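**Q** Dropping the sequence and predicted coords here.
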Amino acid sequence: MKNKLFLLCLILLGFQSVFGQNDYNVRSGLKSELAPFYHGVASGDPLSDRVIIWTRITPDSVTQPGEVLSLNWRVASDVDMNNIVASGTTSTSSVRDFTVKVDVTGLAPKTCYYYDFTFDGRNSIVGRTKTAPETAADSVRFAVVSCSDYENGYFNAYASIVERNDIDAVLHLGDYIYEYVAAAGVDGRLAEPANEIVTLSDYRTRYSHYKLDGDLRNVHQQYAFISVWDDHETANNSWMNGAENHTEGTEGTWVARKASGKQAYFEWMPVREQSVDSTRLYRTIKYGDLLNLYMLDTRLEGREEQVGATSAEINNPDRTILGVEQYNWLTNELDNSTAQWNILGQQVMVAPLKAFGAILNTDQWDGYPAERTKLFNHILDSNIQNVVVLTGDIHTSWANDLPHTGYNASTGAGSAGVEYVITSVTSSSTPIGFPSAIISAANPHIKWSDFTKKGYLVLDINSERVQGDYWFCENITNSSTNVSLGNKFYVNSGERFLRNAGSESSRNHSNCVQSPMVTDPTNSLTDVSNSLVWVGAYPNPFEKEITVQYNAPSQGKIKVKVFTQDGKLLQTKDHFTMKGLNYLKINGDDLNAGVYHIQISDSKNNKLVRIVKL
């Protein structure tokens, strides 16, 4: 072994050059009463007889890389967890970042259930979920969200959705996390790790950071999520073989980065992994005879590279945003649908958007017009009824008809369906470049737009119509559940165009009692555990660099020691740490392959983590 020292570098999110000594601006912390399930619980992809339940364990003690940890899970019909209807044992390890997913089967349709996990004698919080109907359903209500940038504001949209308690599930249309270098847009909200996330360990750490947010934890606890990724779960403006925000070589290969982003997504999100392809995201979720929900992947599955608006390639008849396999899957699903409503959940705007005859954004379906025309032709030629598209991505709100040949804006004739574009939860609004009056004049199929407000959509579906209500947050710079109704549009069954609604959809939608939540007055988890806690070490084993995430109970000095496997002390360092979550980055270029231990300690506690250098 080389008798050299590690290069140790403490990465603190609230470093002094940015925020000084203001504790509020440093790091989120852990809720000690949640241990060891600090990231809460979640559920997703509900079917009529099953649902995914999810959690993550933060082990108290040192684990061997790959060591398997066993835990128990339960599902009950009551919030007190007395009437257990399903239970079992599952396992996890560092191989999947100690995340846990169980596909619970044998459940009753259209039923509320409660669930929890137990590890080492301690229970998680109780989650609530709801299965889809099997046949008839009078109505279904979704909250639809997208684009949740932690740094740009508080997740007040999530808090409002929890408070209203009148929906069946949450649809997240992507950009659940953002990959950028940390740069807080709102006081107290700074992402971690501080670098742009590129590796599997980076993506895992960013998900860990997001899921410690109180509002995000609460909305996952109360509702099943049906989710797809957009670009920022990997890199901005991604496509099948690359991304605008990826530099081949200096940021590794796109193949490796895309695989890492996908792996972390499936580890950290309550998404069902498919037997045909465990990394395929597009899928159908059925809500009885009322609706089929087709969740699409317009980013990574088959999209060709974006081109400029004046490029001749833009009109290539073979150009695709879905890829041939996904396009054929979608049209086959539509052809064979027996549901009254066909709802597409996807990422980028389908409706055309032009000004003075010029395409404004080729990252949208405008950049793939031949495939859009082919899809609209298929819908109309096959007489596929009641097509509703849900879209995120552009951080603004739009209500659109989907115009095809001979479209008449006054009557709606010639429309293939309708589209609700949902604003962001927090992400900054994308500049359009033209006032709304010019946009409306140039695009008569656009019935309404809002370019500034943040919030969510409530989508209310029954046999007569689908209505979308746009709800906007009072602000995102402070924690608040205050929202106001922005606008509302509906489409009648058998029609293909939007109408203005006179009032919001009825809130008289029955829902079961909520699970008890851990209170979090600041919604930023600034309060915390009274002891040192290891949260994670990424990656482990490692080749060059490893990042250790831990929670400190207070601001002050800690001591960091590095030992060989046989206990030989290599180095002792004193470091200043901030209250809450901190990151210790270790470069091991000069270290031989082997097993080592890192110990951190304060005046009352010490924690040891075992690491392996490859």
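**A** Received it, and whenever you're ready, just let me know what you need.
**Q** going forward, measure contacts between C-alpha atoms and count neighbours the same way
**A** OK.
**Q** How much space separates the residue lying closest to R128 once chain neighbours are set aside from V162?
**A** Sequence neighbours aside, Y114 is the residue nearest to R128 in space, at 4.5 Å (criterion: CA to CA, 6 or more residues apart in numbering). Note on Y114: its distance to V162, by CA to CA, to the nearest Å, is 16 Å.
**Q** So between the two, which is more surrounded?
**A** Y114 (24 against 21; other CA atoms under 10 Å).
**Q** is it true that the more buried one touches I125?
**A** No. Using CA atoms under 8 Å, Y114 makes no contact with I125, being 10.1 Å away.
**Q** put this beside the first:
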Amino acid sequence: MRAFVLSALSGLALTGGALADLPNGVAAGETTTSSSLLWARSTVAGNVNFEVSTDPTFTNIIATQSRTVTDPLQPVKSGIAGLSSNTKYYYRATDASGAVAAGTFKTARASGTGSFRLGVSGDWRGELAPFVSLRNAASRDLDMWMSLGDTIYGDVASPALPIPQAQTLNDYRIKHDEIYTERFGLNVLRELRASTSTMATIDDHEVTNDFAGGATIGSDPRFTGPTNALINSSTLYNNGVQAFQDYHPMEHRVYSGTGDARFDGRPDLYRTQRHGNTAQVFSLDARSFRDVGLPAVADPTNPAQIAGYVASSFTPGRTMLGNTQLNRVKQDLLASQSSGTIWKFVMVPEPIQNLGVLNASDRFEGYSAERNDLLRFIDQNNIDNVVFISADIHGTLVNNLTYNNGPFQPQIQSGAFEISVGSGAYSAPFGPTVAGLAAQLNLPGALPLNTYLGLPGSQQEAYVQGLINAQIAPLGYDTLGLQGSGIPAQLLSGTWTATNSFGWTEFDIDPSTQALTVTTWGVPWYTEQALLSNPAAIAGLQPQIVQQFVVQAVPAPGVAGMLSVAGLLAIRRRRR
């Protein structure tokens, strides 16, 4: 049946006129138990007609809406309501030229438990399209796809916009159009977005590298405007974020009435979506409201400098999320636990796991007081089965999450863990980047980069793990992996890292046991030069499993009601 559905949708996408008039296809997002927001971009002025059906052949059309295209770079969106929960729908867009593109989505489960399958990646650059590392995601029957930041690189030249920094709204729109446009005969992201409901958030490159939206314009010469105004009110920020919202099936929401000057009148990118009692997804904006990052450690081998950096990261009041958003996710997590939701997936564009002081200023590690406050809240409120999912570092690393009450104080288990995902396509990935940095800094035991690149894959991963563990173990942090953490996890394939490939990660909840299987798919990483030299070879790459592990829900479904109070307390204590 699934093969028939995909075939029907593929056929529809190519009928009625040149698909070039709908070059980015269609997408659906903001999907709830009863509604969804449909998206399309046509290069032809005139009406785009959206139709929604309960079958892939569109014999039972239940809704029709029309939107008008006036600017070929500005997509149109249409909200559909009155849908049934836990139901697959099919939709298509027909533009004024007669071009048709079709897609499908599934509404969320209203209550109870069942299966849930989520796909996540981030960090793909236009010059490395067509993103073959993601090519199997559309066929994985996902309930939801998450684009976890750095969905464009507005500050890097690419074929569609060969300038070093996007400036205007149209510049940024061109960058988004580029990643959903066919290249070398493939359009992987277009197919992926047509296959399921999507969610997205920004990191920095949707605007410019490492920006801090809660800092003043005067602190960063890349932004213009009143020097005491915040970066999240600047023209460059607004152009980047508007284009991001334009090119995703998401509502343009704005904060109001918070009483917080960082937030009121600013874009509201925070989202949460509940899927019955099985799962809830929380998507955070870690860029728009953050304070400026700490100065980097000049000598990462100097214990005094390291100690000073760690102490500074605990400065009270320093924020990455902003107080309004931090309190929002806390209360939503608490409500999720109280409502009986089993798995909580928290999307954070940058890692919350500790990786050492190198480049920590851009991660939660550079905002330790706020990081520990959030993890402490999760622990002390007994919020179970929290999985943080991050991107940005261009590799997959898994670790349990601990917190402490001050610099160099004992670490406390939060019960949560994190996996970083991707990159979809960023050259070079985490492994070669870290290996090269270690050689450059002449860290103890560092290998020349060429020696590292010549190692078998398993030895490359072991070497990278050794480098990271050497940074975090002296600070009292748990080494990479979930072993010995109290989290009931079992590694099935690969290791606890996957840092030498491009790819994405799948989160699959078993409908009966609610166990979570985490699978990272990948292809060998490649450079732009390799792609241009032999596009057919790169286009032929097929994702393979590079890492897989399973985590049991705590407590297991059906067990909580049978446990005594003493038994429940015993489970809580084991994670502390």
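**A** Ah, there it is. As the structure is a prediction and not an experimental result, all values here were calculated from the model.
**Q** which residues does V387 of the second structure contact?
**A** By CA atoms under 8 Å, 6 or more residues apart in numbering, the contact list for V387 of the second structure reads W343, K344, F345, V346, A416, F417, E418, I419.
**Q** That one is in what secondary structure piece?
**A** Per DSSP states H and E: V387 of the second structure is located in strand 386-390.
**Q** mean distance, that strand to its aligned residues in the first structure?
**A** Aligned to the first structure and superposed, strand 386-390 of the second structure gives a mean residue distance of 0.6 Å (mean CA distance after the TM-score superposition for the first structure).
**Q** Would you mind listing the residues in contact with the equivalent of D123 of the second structure over in the first structure?
**A** When the first structure is aligned by TM-score structural alignment, D123 of the second structure is paired with C147. Contact analysis of C147 of the first structure by CA under 8 Å, 6+ apart lists 173-177, 392-393, 395, 423-427.
**Q** now C147 of the first structure: how far from S17 of the first structure?
**A** For C147 of the first structure, the distance to S17 of the first structure equals 29 Å [CA to CA].
**Q** Please apply the same query to I314 of the first structure.
**A** Distance from I314 of the first structure to S17 of the first structure, by CA to CA: 46 Å.
**Q** what about the two, which has more around it?
**A** Each of I314 of the first structure and S17 has its neighbours counted (other CA under 10 Å); I314 has more, 20 against 7.
**Q** Find the nearest non-adjacent residue to the more buried one, please.
**A** Per CA to CA, 6+ apart, closest to I314 of the first structure is G367, 6.0 Å.
**Q** number of nearby residues for A539 of the second structure?
**A** 19.
**Q** Give me the nearest residue to it, chain neighbours excluded.
**A** Spatial nearest neighbour of A539 of the second structure, excluding adjacent residues (CA to CA, 6+ apart): V132 at 6.3 Å.
**Q** Surely N582 of the first structure is within a strand?
**A** Yes. Secondary structure assignment places N582 of the first structure in a strand (DSSP: H, G, I helix; E, B strand; the rest coil).
**Q** pretty sure it contacts A552?
**A** Yes. Assessed by CA under 8 Å, N582 of the first structure is found in contact with A552 at 7.2 Å.
**Q** Aligned to I179 of the second structure, what sits in the first structure?
**A** Alignment note: I179 of the second structure maps to Y210 in the first structure; criterion TM-score structural alignment.
**Q** On the three-state scheme, the nearest residue to A194 of the second structure once chain neighbours are set aside is what?
**A** For A194 of the second structure, the nearest residue in space outside its immediate sequence neighbours is G103; the separation is 4.3 Å by CA to CA, 6+ apart. Of the three states, G103 of the second structure takes strand under three-state DSSP.
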